[in-house]
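Asks: missing the sequence, but the structure's below:
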């Protein structure tokens, strides 16, 4: 069974980035990049991905779409928006982290993550380190942001973190990030990385993708 067939099966049913799930139209502009950073913070907590996605949508619906609006909102307004998204277990501490992060982003990078990117000057490990200066963004959050932002920041490609590589190994795709980026084809490595993370977390996704790939291989024989 060809690896390309497995990737096609995985992407057919489980493709799509987490940013897209959250309604972020990711571009290399300040607002969607900031929303992706907030999503990475939400996703890095031990909570269902669907809850994190719903919470990002709730924050956006509350008008908290950029660091200035996030900082200007009251602590309770942020808590209320987090609660509407279902992020209740971590709402109080996350409200504080969101404000602190917005303040730092405005003060140090003028509210624009592209300035952080410029400071890293194409060095992805440096960028990963800078991301972790943001309150609430640890190694996991930095990996989530980089996995997704590679769709618009070419110097990050290929970025398949330990979770994505675990999903790839479960599907028999190996752990070579460069090869995985090629296997992604027109969908792009960010989309494949997100699908592989889902596969790393869900046995049913692995089984369904392999079953669909086997069926496709038999049909093509």
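Replies: Looks like it arrived, so ask away. These numbers were taken from a predicted model, which means no experiment stands behind them. Numbers count the residues shown, from 1 in each chain.

Asks: contacts, neighbours, all on C-alpha from now
Replies: Will do.

Asks: which ones are touching residue 116?
Replies: By CA atoms under 8 Å, 6 or more residues apart in numbering, the contact set of residue 116 is 109, 127, 130.

Asks: redo these as CSV? Include neighbour count.
Replies: Below are the contacts of residue 116 laid out as CSV (neighbours: other CA atoms under 10 Å):
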residue, neighbour count
109, 16
127, 19
130, 16
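
Asks: residue 148: which of these is nearest?
Replies: Nearest to residue 148 among the contacts of residue 116 is residue 127, at 13.8 Å by CA to CA.

Asks: coming back round to it: Throw the contacts of residue 116 into JSON lines and include distance to residue 25 and secondary structure, thanks.
Replies: Formatted as JSON lines, those follow (distance: CA to CA, whole Å; DSSP: H, G, I helix; E, B strand; the rest coil):
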{"residue": "109", "distance to residue 25": "22", "secondary structure": "helix"}
{"residue": "127", "distance to residue 25": "22", "secondary structure": "helix"}
{"residue": "130", "distance to residue 25": "24", "secondary structure": "helix"}
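
Asks: putting a second one here so we can go through both:
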């Protein structure tokens, strides 16, 4: 069984109205939602968000596919590196284009938690597991 990695483990601290930790946790959840070891997913998060400072949707969207594949490779996240890079870029672009780059705008566009979860699942590569991981830590903040 894979270890459960929390936002706190990744030094992500949520605050009301603070968009950056929500995006960081979304990226971490996205990476951990795949069939890959949690430690490798956490390392991929650290490489992309901390080392390469792709900590906003705009910064992530400005990566090339090749750069993202290289970052994933650096973290040994190689099993799904090509598709993950493609889907991370799609996530960043959709978040920028449809929600002005803010997870909070997905919340604002959703009638309730269920509608929010459905909107999250509309992002390519986000399935039930990723939604579950994301909501495990952000749900109470977004829907008190």
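Replies: Ah, there it is. Here the structure is a predicted model, which is why all the values come from computation and not from measurement.

Asks: aligned partner of residue 77 of structure 1 in structure 2?
Replies: If you follow residue 77 of structure 1 across to structure 2 using TM-score structural alignment, you land on residue 67.

Asks: pull the number of nearby residues for that match.
Replies: Residues contacting residue 67 of structure 2 under the criterion other CA atoms under 10 Å number 13.

Asks: mind telling me what element it is part of?
Replies: Secondary-structure assignment from DSSP states H and E places residue 67 of structure 2 in helix 65-74.

Asks: average distance between that helix and structure 1?
Replies: Helix 65-74 of structure 2 differs from its equivalent in structure 1 by a mean of 1.1 Å after superposition (mean CA distance after the TM-score superposition for structure 1).

Asks: by contact count, what packs against that helix?
Replies: Helix 65-74 of structure 2 is packed against helix 38-45, helix 81-99, with contacts defined by 3 or more CA pairs under 8 Å, 6 or more residues apart in numbering; DSSP states H and E.

Asks: chain center to the shortest one: distance?
Replies: Going back to what we said before, that points to helix 38-45 of structure 2. Remark: helix 38-45 of structure 2 is offset 12 Å from the chain centroid, using CA atoms, centre = their mean, to the nearest Å.

Asks: so where do the helices sit in structure 1?
Replies: With DSSP state H as the criterion, structure 1 has helices at 3-14, 18-21, 30-43, 49-61, 67-72, 75-84, 91-109, 113-120, 124-131, 139-149, 162-170, 177-184, 189-201, 203-220.

Asks: what's the closest of those to residue 155 of structure 1?
Replies: Nearest to residue 155 of structure 1 among the helices of structure 1 is helix 124-131; the distance by CA to CA comes to 7.6 Å.

Asks: corresponding residues in structure 2 for the closest one?
Replies: Helix 124-131 of structure 1 corresponds to residues 113-120 in structure 2, going by TM-score structural alignment.

Asks: right, I'll call it a day here.
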